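Student: Could you look at this predicted model? Sequence included:
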Amino acid sequence: MNTDKKNKIEILCPNKKCPKCKRFIAFFEKIIKENKTDAEIIIITGLKELLQYKTWILPTSYINGKKVSRGYLPKNEEVLKFLI
């Protein structure tokens, strides 16, 4: 895995405190740590920002601008293929 560039992981969720969103955040933090990947997790909660993504299923995750999952936790392998 190339660590020269920083990955951008966006998690769209209406509220950081909801159990499903907490699981998403913890899941991506764990993958970053286990794979020693340079990545920034951005939590998007604002209505205006959420509407720009044109998805109604939340939480949704994007890695480097590509949709990875909507409403479910992706498999580790799925996530790793999107990371730089």
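Tutor: Sure, I can see it. Residues are numbered from 1 along each chain as shown.

Student: okay, CA-based contacts and neighbour counts for the rest of this
Tutor: Noted.

Student: Quick check: the gap between Phe28 and Leu47.
Tutor: 22 Å (Cα to Cα, to the nearest Å).

Student: alright, now check it against this:
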Amino acid sequence: MCLCLVCFQANWEPNFEPYVVVPRNVSRYDPRFVGFGWNKVSHIVELHAQGCEFIVLPNVFMIHLPHAPSLDIVRFRSSNNLRR
């Protein structure tokens, strides 16, 4: 296990989809996104375009609780047309 003691910068790259903690005045998700897909990627692209830096904090964790797949992800995974 690596215990990081200092913050470090993470460089943006296509399809980068981290969970982020940002101040309230930072651009929010585009409200037109509903269901599954690309909301976090789009948000991170917007933050990158605005010149935001992505900093990894040492010994800080977020927990993503498992949940059943949404109907939208089931449709996406089963449709060749949607995955193009």
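Tutor: Noted; the coordinates are in hand. Just so it is clear, the structure is predicted and the values come from calculations on it, not from any experiment.

Student: Let me see the TM-score of these two.
Tutor: The TM-score (TM-score structural alignment, normalised by the length of structure 1) is 0.25; 37 aligned residues with a Cα RMSD of 3.9 Å.

Student: Name the residue in Phe28 and Leu47 of structure 1 with the higher neighbour count.
Tutor: Phe28 (22 against 11; other Cα atoms under 10 Å).

Student: residues in contact with the more buried one?
Tutor: Ile41 (Cα atoms under 8 Å, 6 or more residues apart in numbering).

Student: doesn't it fall inside a strand?
Tutor: No - using DSSP: H, G, I helix; E, B strand; the rest coil, the secondary structure at Phe28 of structure 1 is helix, not a strand.

Student: any idea how far it lies from Phe82 of structure 1?
Tutor: 12 Å.

Student: Now do the buried residues in the biggest helix by length in structure 2.
Tutor: Ranked by number of residues, the top helix in structure 2 under DSSP state H is helix 39-49. Of the residues in helix 39-49 of structure 2, 39-47 count as buried by neighbour count, 16 or more other Cα atoms under 10 Å.

Student: what's the most distant pair in these?
Tutor: Asn39 and Leu47 (12.4 Å; Cα to Cα).

Student: can you map out the strands along structure 1?
Tutor: 7-12, 39-44, 60-63, 66-70 (DSSP state E).

Student: Please spell out which residues along the second one are buried.
Tutor: Within strand 39-44 of structure 1, the residues that count as buried by 16+ other Cα under 10 Å are 39, 41, 43-44.

Student: so Gln9 of structure 2 sits in a strand?
Tutor: Yes - under three-state DSSP, Gln9 of structure 2 falls within a strand.

Student: That one: how many residues sit nearby?
Tutor: Other residues close to Gln9 of structure 2 by other Cα under 10 Å number 10.
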